[in-house]
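Colleague: here is my input; please provide its structure:
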Amino acid sequence: MRSVWRLPALFLLGGAAAATGLALRGDPVTAAALLVLFVLLAAVHAPLIFPGAVSSAEARRRSAADGGPVVYWRPGCTYCLRLRLRLGRDATRLHWVNIWQDPAGAAAVRAATGGDETVPTVVVADRAHVNPDPAWVRRQLPART
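Modeller: You can find the predicted model right below:
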């Protein structure tokens, strides 16, 4: 199993185990609610929510070609999820780098943020912006052709 699927899988397994325990104790309503909560947590942390992650080098190359911003993110980050959801369909026009999969991406974030791995870090025109407002990011997108 790829490491990006570990957290969602743990949510699913943990939720299933807890819900089963509650159901066996005679509380099916709470069990169902708990299972739904854990399934939602797994979905939110699954890599499917984010457009296909690329390497840092590939993201920089694509950004140079089309002018799209590069977003450094990691699974489980609520601010990254907020950015992704607020961008909606426009999120596919950015280049997403998962810093847990790409050591060069993690190093780029540390260089931009003074040594920590604060995400989302959005790079526009070679300038890093830590946790920018999604509306600002949308304005940085190149015009559609």
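Colleague: CA atoms for contacts and neighbours, from now on please.
Modeller: Will do.
Colleague: next up, the contacts around Arg84.
Modeller: Under the criterion of CA atoms under 8 Å, 6 or more residues apart in numbering, the neighbours of Arg84 are Ile49, Phe50, Ala91.
Colleague: structure for this one too, so we can compare:
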Amino acid sequence: MTRAWKLPILLLLCGSVVAAGLIAGGDVGSAVAPLLVFLVLAGVNSPLIFPRPVGALEAQRRSAVDGRPVVFWRSGCKYCLRLRIRLRIRLGRDARRLHWVDIWRDPAGAAAVRAANDGDETVPTVFVAGRAHVDPDPAWVREQLPPSV
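Modeller: Okay, the predicted model is just below:
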């Protein structure tokens, strides 16, 4: 769980160091911009932007019942972030209808991704009807969602 927060914390620390350097140099006004940029980067790369993840076994069980895709992701992955943002833009709150599994929080999820990708933890990996699709197009993922009730 702490591994998911390492990059956001590092970004916050870097932003603080840059801002402190500018403040120490007497340029208080220009310290705000880099601090805000690092804050936004930390937020985007944190687990906060993704819905609450479920375990791989629970996600696979739910998917078998409701037919929704299972998305295996990890924080700090720019391709996962791209998929998540594009789904959120097009689907809004319906992006939460997908089953999201954080492979850094769930060892079974990491094992499922490695099994599907010849031993690599390549994400995002989306399972639809038991078949793995690595880094699929967000439009294709949207098409795989069953109609909402």
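Colleague: what about the contacts of Arg84 of the first structure, which one has the most neighbours?
Modeller: Neighbours were tallied for each of those (criterion: other CA atoms under 10 Å), and the maximum of 21 neighbours falls on Phe50.
Colleague: who are the packing partners of the helix or strand harbouring Phe72 of the second structure?
Modeller: Under the criterion DSSP states H and E, the helix or strand holding Phe72 of the second structure is strand 70-73. When contacts are defined as 3 or more CA pairs under 8 Å, 6 or more residues apart in numbering; DSSP states H and E, strand 70-73 of the second structure packs onto helix 56-66, strand 99-102, strand 125-128.
Colleague: give the buried residues for it.
Modeller: Of all the residues in strand 70-73 of the second structure, those buried under the rule 16 or more other CA atoms under 10 Å are Val70, Val71, Phe72, Trp73.
Colleague: same check on stretch 11-19 of the second structure?
Modeller: By 16+ other CA under 10 Å, the buried positions in stretch 11-19 of the second structure come out as Leu11, Leu12, Leu13, Cys14, Gly15, Ser16, Val18, Ala19.
Colleague: what's the answer for stretch 141-149 of the second structure, then?
Modeller: Under 16+ other CA under 10 Å, the buried positions of stretch 141-149 of the second structure are Val141, Arg142, Leu145.
Colleague: Arg86 of the first structure versus the residue located most distally from the centre of the first structure, what's the distance?
Modeller: The C-alpha centroid of the first structure is most remote from Gly26, which lies 37.1 Å away (CA atoms, centre = their mean). Applying CA to CA, to the nearest Å, one obtains 40 Å for the distance of Gly26 of the first structure from Arg86 of the first structure.
Colleague: quick revisit: post-alignment, the strand holding Phe72 of the second structure versus the first structure, mean distance?
Modeller: For strand 70-73 of the second structure, the mean distance from the matching residues in the first structure following superposition reads 0.3 Å, by mean CA distance after the TM-score superposition for the first structure.
Colleague: follow-up on the earlier one: just the contacts of Arg84 of the first structure now: which is nearest Arg110 of the first structure?
Modeller: The shortest separation between Arg110 of the first structure and any of the contacts of Arg84 of the first structure is 21.5 Å, and it belongs to Phe50 (by CA to CA).
Colleague: now do the closest one against Asn98 of the first structure, distance only.
Modeller: When CA to CA is the yardstick, Phe50 of the first structure and Asn98 of the first structure sit 9 Å from each other.
Colleague: one more: Trp5 of the first structure?
Modeller: As for Trp5 of the first structure, its distance to Asn98 of the first structure is 13 Å (criterion: CA to CA).
Colleague: these two: which has the busier surroundings?
Modeller: Neighbours per residue, other CA under 10 Å: of Trp5 of the first structure and Asn98, the larger number sits with Asn98, 24 against 15.
Colleague: mind checking how far that one is from Pro120 of the first structure?
Modeller: Asn98 of the first structure sits 10 Å away from Pro120 of the first structure, taking CA to CA as the criterion.
Colleague: between the two, which contacts overlap?
Modeller: When contacts are counted by CA under 8 Å, 6+ apart, Asn98 of the first structure and Pro120 have Tyr72, Trp73, Arg74 as shared neighbours.
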